[in-house]
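K.L.:
got a predicted model here, sequence first, then my questions.
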Amino acid sequence: MSRPTKIIIDTQAIKYNCQLVTMIAPQSKVVAMVKADAYGHGAAEVAKILAAQVGKLGVCCLEEAQLLRDAGINKPIVLIEGCFEEHEYHLSAKLDCEIVIHNEQQLSQLLALEQTFAFTVWLKIDTGMHRLGISLEQSAEVFAQLQTSTKVAKIILTSHFSNADELDSPSTPDQIRRFERNIAPLLQAQTKPVEISLANSAAILGWPKSHYDWVRPGIMLYGISPFAGAEHNADKLRPAMQFCSKVIALRTIQAGETVGYGNTWQAERTSIIATVAAGYGDGYPRTAPSGTPVLVNTHRAKLVGRVSMDMLSVDVTELPHVAVGDEVELWGARLLVNEVAQYAGTNGYELVTRMPSRVARSYQ
């Protein structure tokens, strides 16, 4: 690649973060969430990195599953939103995917299939997030239909937390209680193998009562905390993505002069401004305001002016000697993506998952 803008993925950090999952939830098996191109880290590459550590992989759609199979990945794959059209069940079977059932239409499509393949079905129950899931009132009837169907080999009862990243919120223990009360009679009536999965990254880290048979780490695998503040387990995570570039120009401007589109930042003194080859076309948030931290030669500096498509500007007046070609870290192990995201009015999830293809990605 001709531009110095790049993403470096620390493969050992991903392995370490997955090992932390198993240390925190030693009785649980792991579904590694590699949807959205493994949160921008490369789905096929991450699946290979974690092959020896996890039992299943989680994706959002069949296209993501197909990519993994084309890459030679043979781990079980869970379609976390299930199938959207009738023909997708046949492709799911061909790709050896496990499917989520979260509404009556999906249930009807599954039961009407004319095939002998028997799926592992994740029955998603709505315990309070009210996004996807069979209602608590309907869950017993749906569970009974799945148990009697020849299209179903195994059932995994699942739900999703709405607020697990807030450790003082009562909603997570409330959801756990609803789930446990709801599934108790189902487990007593089971005739097929049944397992349980509740915990996403925040629940793995902060809510040990939610671990059960399968945990579903996503953002934590990539070393990004799901919490806004400090948390004992999350603070052990190691960031896997370093987003970096280089200084491509330097200029001295006088007090009263401005930088960037719209003249939004004005120098209060004689200032040295470094131009960096990275912008919103490379995945850096355009909403990042002046003052957002940037590391130049490991020293903290501040973004100034509006972020352009291909470039951004940094005030390096207070830094030791800076030259064209010097290294810049936009986020990584020394500058956490969550800090940058906070300045930009979003979260680390969004920043890492929207990295474009023009930024070269390497694995170390």
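P.N.:
Alright, I've got the coordinates. Residues are numbered from 1 along each chain as shown.

K.L.:
okay, CA-based contacts and neighbour counts for the rest of this
P.N.:
Fine.

K.L.:
could you pull out the helices for the stretch 51-200 of the chain?
P.N.:
With DSSP state H, counting those that start in this stretch, the ranges of helices along the stretch 51-200 of the chain come out as 62-70, 87-94, 104-111, 136-148, 171-188.

K.L.:
most tightly packed of those?
P.N.:
Compared across these, helix 62-70 shows the largest average neighbour count, a mean of 18 (mean count of other Cα atoms under 10 Å).

K.L.:
pull the distance from that one to the chain's centre.
P.N.:
18 Å (Cα atoms, centre = their mean, to the nearest Å).

K.L.:
kindly report the same for stretch 338-358.
P.N.:
Centroid separation for stretch 338-358 versus its chain: 11 Å, with Cα atoms, centre = their mean.

K.L.:
now swap in stretch 317-337 and tell me
P.N.:
On Cα atoms, centre = their mean, the centre of stretch 317-337 falls 26 Å from the chain's centre.

K.L.:
residue ranges of the strands in the stretch 201-350 of the chain, please?
P.N.:
Per DSSP state E, counting those that start in this stretch, the stretch 201-350 of the chain carries strands over the ranges 214-215, 241-253, 258-259, 265-266, 271-276, 293-296, 299-304, 312-315, 327-331.

K.L.:
same list (those strands) but as JSON lines, adding distance to Lys6 and mean neighbour count.
P.N.:
Formatted as JSON lines, the strands of the stretch 201-350 of the chain follow (distance: least, Cα to Cα, whole Å; neighbours: other Cα atoms under 10 Å):
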{"stretch": "strand 214-215", "distance to Lys6": "32", "mean neighbour count": "24"}
{"stretch": "strand 241-253", "distance to Lys6": "6", "mean neighbour count": "19"}
{"stretch": "strand 258-259", "distance to Lys6": "25", "mean neighbour count": "18"}
{"stretch": "strand 265-266", "distance to Lys6": "27", "mean neighbour count": "17"}
{"stretch": "strand 271-276", "distance to Lys6": "12", "mean neighbour count": "22"}
{"stretch": "strand 293-296", "distance to Lys6": "15", "mean neighbour count": "23"}
{"stretch": "strand 299-304", "distance to Lys6": "19", "mean neighbour count": "20"}
{"stretch": "strand 312-315", "distance to Lys6": "15", "mean neighbour count": "25"}
{"stretch": "strand 327-331", "distance to Lys6": "10", "mean neighbour count": "23"}
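
K.L.:
distance to Ala32 added to those, as a markdown table?
P.N.:
Compiled in a markdown table, the strands of the stretch 201-350 of the chain are given as follows (distance: least, Cα to Cα, whole Å):
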| stretch | distance to Ala32 |
| --- | --- |
| strand 214-215 | 8 |
| strand 241-253 | 17 |
| strand 258-259 | 44 |
| strand 265-266 | 43 |
| strand 271-276 | 35 |
| strand 293-296 | 31 |
| strand 299-304 | 34 |
| strand 312-315 | 35 |
| strand 327-331 | 23 |
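
K.L.:
wait, which of these is closest to Glu114?
P.N.:
Evaluated over the strands of the stretch 201-350 of the chain, closeness to Glu114 peaks at strand 214-215, with 30.1 Å, by Cα to Cα.

K.L.:
for comparison:
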Amino acid sequence: MDARGAVARINLEAVRHNLRVAKQLAPGARAIAVVKANAYGHGDLTVAAALKDEAELFAVARFEEAQKLRAGGIRQPILLLEGFFNVAQLEYAARHDFHICIHQFAQLEALERTPLARPVTVWVKIDSGMHRVGFAPEQADEVFARLARVAAVLQPVNAMTHFARADEPEQRAVTEAQIARFQQVTKGRVKATALCNSAGVIAFPEAHADYIRPGIMLYGITPFGDQQGSDIGLRPAMDFTTTLIAVREHKAGEPVGYAGSWVSPRDTRIGVIAVGYGDGYPRMAPPGTPVLVNGRRVPLAGRVSMDMATIDLGPDATDKLGDEVLLWGQGLAAEEVARHVGTIAYELVTRMTARPRLEYIGE
């Protein structure tokens, strides 16, 4: 019996395939591979190393994420999507070829007053409609003019924006307005532009520009709520699995688990699987959420606990201890599981804790 618990098996060839799909969708653009949040739960250093021959840049959210990549041997430029927040980070970025997104005047002022050992590449974040971070379009004239006078900045600068609703096909006009707003304030003023996240790469070819920023699609997951990655030729990069650690005979009318929230309508066999919210499997996954056992779909039964979950194997089940259980991956899309849970697949893959072991194939 193999009762090793939850394992995330990462197929690196699938990640490479998915980047190629993104590049095929945008043949005139270069690729910024987004590996923030530990490569969306897939292991940032290993994923970046797998993509080092195919991605022109990498992107992360946090300064510490970029440091980890550089210390781990990644040599491509790394784009800091949130920029820097003190002079020490700015000086480090200049020394280690980090590209810097700036989105507020405090960052611009730090660039103006800080002498650097070498110039940095700057991406100006334009708030074209997300209204989270970025310079408003009416501030662009001042920002570009001031940057042009900063000796520590490579000229000309780049510009980027982020779409708020590109994953909502019925809101296409919103994204088209963002594209137009961004192009109006950047045309003829920058070296390169980047607009498209994964949804933009797929749905807005007119906005592919110089660089694309594929994120979730690298991992085989679509950003569109009513689809799954295979619909557009993506391959799931993660098989999240566990093992069956108990099989119990269960009588009709008996509850299972905390609060007795699920009661069996029939005599059946209940399987106990070694996964719970201590591994990152969502506690809010309701009864009926599917898993795969020996190639067949069976439903969750009862409430997910910290270390275990229970599934209804059915009265005629022949499954045995140690059998592998697929929670999501090849054959059961993370997007489908997310719909049962009432969340998005992004959250499923990024919320895993340190307990599940990462195993890699296709290195």
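P.N.:
Arrived safely, thanks for sending. As the structure is a prediction and not an experimental result, all values here were calculated from the model.

K.L.:
hmm, back to that, right, and the helices of the stretch 51-200 of structure 1 - which one's nearest Tyr284 of structure 1?
P.N.:
Closest to Tyr284 of structure 1 of those is helix 62-70 (Cα to Cα; 24.3 Å).

K.L.:
which residues touch that closest one?
P.N.:
The contact list for helix 62-70 of structure 1, computed with Cα atoms under 8 Å, 6 or more residues apart in numbering, reads 35-37, 43-44, 47, 59, 77, 79, 88, 91-92, 95, 97.

K.L.:
quick one: which two of the residues you listed are the most distant?
P.N.:
Distance extremes for these: the farthest pair is Ala47 and Glu88 at 22.7 Å, using Cα to Cα.

K.L.:
can you flag the buried ones in the contacts of helix 62-70 of structure 1?
P.N.:
Among these, the ones that count as buried by 16 or more other Cα atoms under 10 Å are Lys35, Ala36, Asp37, Ala43, Ala44, Ala47, Val59, Ile77, Leu79, Ser92, Leu95, Cys97.

K.L.:
residue contacts, Glu166 of structure 1?
P.N.:
Neighbours of Glu166 of structure 1 in contact, by Cα under 8 Å, 6+ apart: Phe227.

K.L.:
quick one: map it onto structure 2.
P.N.:
With TM-score structural alignment defining the correspondence, Glu166 of structure 1 maps onto Glu168 in structure 2.

K.L.:
again, but for Ser313 of structure 1
P.N.:
Checking TM-score structural alignment: Ser313 of structure 1 goes with Thr310.

K.L.:
grab the nearest non-local neighbour of its match.
P.N.:
Spatially, and ignoring its direct neighbours in sequence, Thr310 of structure 2 is nearest to Val272 (4.6 Å; Cα to Cα, 6 or more residues apart in numbering).

K.L.:
cool, and Ala164 of structure 2?
P.N.:
Met130 (4.9 Å).

K.L.:
pretty sure that neighbour contacts Ala166?
P.N.:
No - counting by Cα atoms under 8 Å, Met130 of structure 2 stays clear of Ala166, with 10.7 Å between them.

K.L.:
comparing those two, which shows the higher neighbour count?
P.N.:
More neighbours surround Ala166 than the other of Met130 of structure 2 and Ala166, with 26 against 15 (other Cα atoms under 10 Å).

K.L.:
just give me the match in structure 1 for Gln184 of structure 2.
P.N.:
Here Gln184 of structure 2 is matched to Arg181 in structure 1, going by TM-score structural alignment.

K.L.:
how far away is its match from Arg131 of structure 1?
P.N.:
Distance of Arg181 of structure 1 to Arg131 of structure 1, computed by Cα to Cα, to the nearest Å: 20 Å.

K.L.:
one more: Glu104 of structure 1?
P.N.:
In terms of Cα to Cα, Glu104 of structure 1 sits 14 Å off from Arg131 of structure 1.

K.L.:
stretch 251-270 of structure 1 corresponds to what range in structure 2?
P.N.:
Residues 248-267 of structure 2 are where stretch 251-270 of structure 1 lands when matched by TM-score structural alignment.

K.L.:
how far off centre is that stretch?
P.N.:
Worked out by Cα atoms, centre = their mean, stretch 248-267 of structure 2 lies 37 Å from the chain centre.

K.L.:
who's in contact with it?
P.N.:
By Cα under 8 Å, 6+ apart, stretch 248-267 of structure 2 touches Thr268, Arg269, Ile270, Gly271, Pro287, Ala301, Gly302, Arg303, Val304, Ser305, Thr310, Pro315.

K.L.:
between all of those, which two are separated the most?
P.N.:
Top of the distance list for the contacts of stretch 248-267 of structure 2 (Cα to Cα): Ser305 and Pro315, 23.6 Å.

K.L.:
pick out whichever of those two has more residues nearby.
P.N.:
Of the pair Ser305 of structure 2 and Pro315, Ser305 is the one with more neighbours under other Cα under 10 Å, namely 18 against 14.

K.L.:
the more buried one contacts Met284, correct?
P.N.:
No - using Cα under 8 Å, Ser305 of structure 2 makes no contact with Met284, being 9.8 Å away.

K.L.:
returning to that earlier point: state the distance from the match of Gln184 of structure 2 to Asn200 of structure 1.
P.N.:
Arg181 of structure 1 is 20 Å from Asn200 of structure 1, by Cα to Cα.

K.L.:
same deal with Glu88 of structure 1?
P.N.:
Relative to Asn200 of structure 1, Glu88 of structure 1 is positioned 26 Å away (Cα to Cα).

K.L.:
kindly report the same for Ile73 of structure 1.
P.N.:
Counting by Cα to Cα - Ile73 of structure 1 and Asn200 of structure 1 are separated by 23 Å.

K.L.:
out of those two, which sits in the more crowded spot?
P.N.:
Using other Cα under 10 Å as the criterion, Ile73 of structure 1 and Asn200 rank with Asn200 on top: 27 against 18.

K.L.:
show the contacting residues for that one.
P.N.:
Neighbour list for Asn200 of structure 1: His160, Phe161, Val215, Arg216, Pro217, Gly218 [criterion: Cα under 8 Å, 6+ apart].

K.L.:
and it, what pairs with it in structure 2?
P.N.:
For Asn200 of structure 1, the aligned position in structure 2 is Asn197, judged by TM-score structural alignment.

K.L.:
likewise for Met220 of structure 1?
P.N.:
Match for Met220 of structure 1 (TM-score structural alignment): Met217.

K.L.:
what do you get for Gly283 of structure 1?
P.N.:
Gly283 of structure 1 maps onto Gly280 in structure 2, by TM-score structural alignment.

K.L.:
ok, now which ones touch that match?
P.N.:
Contacts for Gly280 of structure 2 (Cα under 8 Å, 6+ apart) come out as Leu348, Arg351, Met352, Thr353.
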